[in-house]
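# Here's my sequence, what's the structure:
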Amino acid sequence: MKLKDKVAIVTGGASGIGRATAILFAREGAAVVVADIDAAGAASAAEEIVASGGRAVPVTADVSDDDDCARIVATATDTFGHLHVLFNNAGIIRRADALGITVAEWDLVMAVNVRSVFLMCRHAIPAMTSGGAIVNTGSGWGLKGGGNALSYCASKAAVVNMTRALAIDHAKAGIRVNSVNPGDTDTPMLREEARQLSEKWTAFAADAADRPMGRAGSPDEIARAVLFLASEDASYITGSALVVDGGGLA
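Model prediction:
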């Protein structure tokens, strides 16, 4: 029970890494606010947690909207009394280079992937009155470049360095801030990438597995890394970028 009696927010909690992490957090003792723009998915994740004996509430929200971010945090404190953990996981991708991406798509990626981290931290940090842990989802492509993913690479690099700045600013308040940086993980977003690139899933999946461990990651494997960073097991870790990618970046 690594998060016993803790209260956590997971954004992008309807599917993939977010859903796996919300379920794991609850299994480890946390009360969880599952936030996502996908109302049905957020409700489903929360229902699965409650059915297993955990505590969870869903919130339908657009994390690029300031009022919605404030409402997510208020739901946590009003429902469960405190806030200890924030997992900024919501994200999108548009697979295109500088000539192929539209200005509107660029702005959307930056709003969902970067602005949301700022907004959620802006509202969550004052609520972490007894300290806490923030984990932001970066990417291997936040630490190195990738093809046909300009806006995504830029956004995730921003998340990684924003994480470091947040860690410096709020360490004295007892708040640790780290990023988890997955490689290709078998999630709905990975399949969406194949669709955007008009590639067959079998070929795309084989390319994703081209790393030393010979396979893509699973959402549960990333969730366990997030749990580590959110728990007291990582009590002396802040400002770090933890790579979880089967050796791909190496």
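
# hey, let's count contacts and neighbours off CA atoms from now on
Will do.

# Measure how far stretch 144-159 is from the centre of its chain, please.
What separates the centre of stretch 144-159 from the centre of its chain is 16 Å, taken as CA atoms, centre = their mean, to the nearest Å.

# Surely Ala158 and Gly142 touch.
Yes: with contact defined as CA atoms under 8 Å, Ala158 reaches Gly142; the gap is 7.4 Å.

# residue contacts, Val33?
7-10, 46, 56-59, 72, 75-76 (CA atoms under 8 Å, 6 or more residues apart in numbering).

# between the residues you listed, which is closest to Asp184?
Nearest to Asp184 among the contacts of Val33, counting by CA to CA, is Val10 at 20.2 Å.

# tell me which element Lys4 falls in.
Lys4 is part of no helix or strand when elements are defined by DSSP states H and E.

# Would you mind measuring from it to Trp201?
Going from Lys4 to Trp201 by CA to CA, to the nearest Å gives 40 Å.

# and if you look at Asn113?
Asn113 is 25 Å from Trp201, by CA to CA.

# related to what we said a few turns ago, in strands, which of the contacts of Val33 appear?
7-10, 56-59 (DSSP state E).

# For the most centrally placed residue in the chain, list the residues it contacts.
Centroid-nearest residue in the chain, with CA atoms, centre = their mean: Asn89, separated by 1.6 Å. By CA under 8 Å, 6+ apart, the residues touching Asn89 are 10-13, 17-18, 136-137.

# and which of the ones in strands among the contacts of Val33 is nearest to Ala208?
Nearest to Ala208 among the ones in strands among the contacts of Val33, with distances taken as CA to CA, is Val10, at 25.7 Å.

# Do I have it right that that closest one meets Leu83?
No: applying CA under 8 Å, one finds Val10 not in contact with Leu83, separated by 11.5 Å.

# Could you check which of these two is surrounded by more residues?
Neighbour tally, Val10 and Leu83, criterion other CA atoms under 10 Å: the higher count belongs to Leu83, 29 against 26.

# what are the ranges of the helices in this protein?
16-27, 39-51, 66-80, 103-110, 116-127, 150-170, 188-196, 201-208, 219-230 (DSSP state H).

# For the comparison step, fold the sequence that follows:
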Amino acid sequence: MFSLKNKIAVITGGGSGIGKAIALLFARQGATIHIIELNTDAANDVITEIKSASGNGQAHAANVAEQQSVVNVFNAIGKVDILVNNAGIAHVGNLERTSEADLDRIYNVNVKGAYNCLFAAVPLMKAAGKGAILNMASIAAHVGISDRFAYSMSKGAIYAMSMSVARDYLADNIRCNSISPARVHTPFVDGFIAKNYPDNQAEIFAKLSKSQPIGRMGQPDEIAALALYLCSDEASFITGVDYPIDGGFITLNN
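Model prediction:
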């Protein structure tokens, strides 16, 4: 089950964290992996790891916020069976502490970046007569998170875009879903804590872990497992759905 043999998967932000976990798992399941990533060293390291395990893949240096660069990469790949829109950045601040530059920065990567990849991938999927798209949303698309105004805006847009694409391309056999993780323990989280709370890192890590009712953060491999299911043929009856993977955050924090 869940074989991706002979499938071509494009994963944005696949050089670390959740994207890396998805790239490695999809490769183990037989997919040829194409990572789109600004950090080319990190992306190449993941591709090296994939190839050392007898998998296939390639890294592409591109800024997802630049449409022509994205279109060029997708056209060079030529055929896309799976797109995982994972690239994203964060911002801490409420409305009053979100400058226009902050909002533009988040929008350009998280929203426009996903749109650019959809814009490039969907025509290729239409030509092939099928495709599976998975967009990375967040619990912030569903509930209020303190001091995450711009980030929440962007993830709400991801959720809405996912539903729109799912509806518009039913006749083209293109499925589109999204995942809404709670906090996941990645190098990004460790860096965020070290930067913003250098004097009480252990305390903040414990606090963030306990904000999930299950009592811990998620692991990248757990997100990757759900991504694999949703992008596999076993999920061929699933489209237009957002899947919270959140340790009970949305429904049990009361």
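
# returning to that earlier point: counterpart of the residue nearest to the centre of the first structure over in the second structure?
Using TM-score structural alignment, the equivalent of Asn89 of the first structure in the second structure is Asn86.

# and if you look at Asp207 of the first structure?
Going residue by residue (TM-score structural alignment), Asp207 of the first structure aligns to Lys207.

# now the farthest one out in the first structure, which residue is it?
Largest centre distance within the first structure, by CA atoms, centre = their mean: Leu99, 28.1 Å.

# how about that one, what's its match in the second structure?
Checking TM-score structural alignment: Leu99 of the first structure goes with Glu96.

# about what we covered before: let's have the helices of the first structure in TSV, adding distance to Gly248 of the first structure and mean neighbour count.
Shown next, in TSV, are the helices of the first structure (distance: least, CA to CA, whole Å; neighbours: other CA atoms under 10 Å):
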stretch	distance to Gly248 of the first structure	mean neighbour count
helix 16-27	18	26
helix 39-51	30	19
helix 66-80	33	19
helix 103-110	24	16
helix 116-127	25	21
helix 150-170	16	21
helix 188-196	16	16
helix 201-208	9	15
helix 219-230	14	21
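
# Quick one: those helices as JSON lines, columns for distance to Asn178 of the first structure too.
Listed next are these as JSON lines, based on distance: least, CA to CA, whole Å:
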{"stretch": "helix 16-27", "distance to Asn178 of the first structure": "15"}
{"stretch": "helix 39-51", "distance to Asn178 of the first structure": "24"}
{"stretch": "helix 66-80", "distance to Asn178 of the first structure": "19"}
{"stretch": "helix 103-110", "distance to Asn178 of the first structure": "19"}
{"stretch": "helix 116-127", "distance to Asn178 of the first structure": "12"}
{"stretch": "helix 150-170", "distance to Asn178 of the first structure": "6"}
{"stretch": "helix 188-196", "distance to Asn178 of the first structure": "22"}
{"stretch": "helix 201-208", "distance to Asn178 of the first structure": "25"}
{"stretch": "helix 219-230", "distance to Asn178 of the first structure": "7"}
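
# so which of those helices comes closest to Ser240 of the first structure?
Nearest to Ser240 of the first structure, of the helices of the first structure and by CA to CA, is helix 150-170 at 7.0 Å.

# Who are the packing partners of that closest one?
With contacts taken as 3 or more CA pairs under 8 Å, 6 or more residues apart in numbering; DSSP states H and E, helix 150-170 of the first structure sits against helix 103-110, strand 132-137, strand 175-182.

# Pull the residues that contact the first one.
What it means is helix 103-110 of the first structure. Contacts for helix 103-110 of the first structure (CA under 8 Å, 6+ apart): 91-94, 151-152, 155.

# switch the cut-off to 6 Å
151, 155 (CA atoms under 6 Å, 6 or more residues apart in numbering).

# Next, the mean deviation of it compared to the second structure.
Per the superposition on the second structure, helix 103-110 of the first structure and its aligned residues are separated by 0.8 Å on average (mean CA distance after the TM-score superposition for the first structure).

# I'd like the distance from that helix to the chain centre, please.
19 Å.

# Also compute the angle for that helix relative to helix 116-127, please.
30 degrees (axes from the mean of the first three to the mean of the last three CA atoms, to 10 degrees).

# now swap in the last one and tell me
Strand 175-182 of the first structure runs at 150 degrees relative to helix 116-127, counting by the same axes, to 10 degrees.

# can you give me the angle strand 175-182 of the first structure makes with helix 16-27?
Using the same axes, to 10 degrees: strand 175-182 of the first structure against helix 16-27 is 130 degrees.

# From Asn200 of the second structure, how far off is the nearest residue to Lys7 of the second structure once chain neighbours are set aside?
Spatial nearest neighbour of Lys7 of the second structure, chain neighbours left out: Ala31 (4.9 Å); criterion: CA to CA, 6 or more residues apart in numbering. Remark: distance between Ala31 of the second structure and Asn200 of the second structure (CA to CA) = 42 Å.

# Between these two, which has more neighbouring residues?
The neighbour comparison of Ala31 of the second structure against Asn200 (other CA under 10 Å) goes to Ala31, with 24 against 11.

# Perfect, that will be all.
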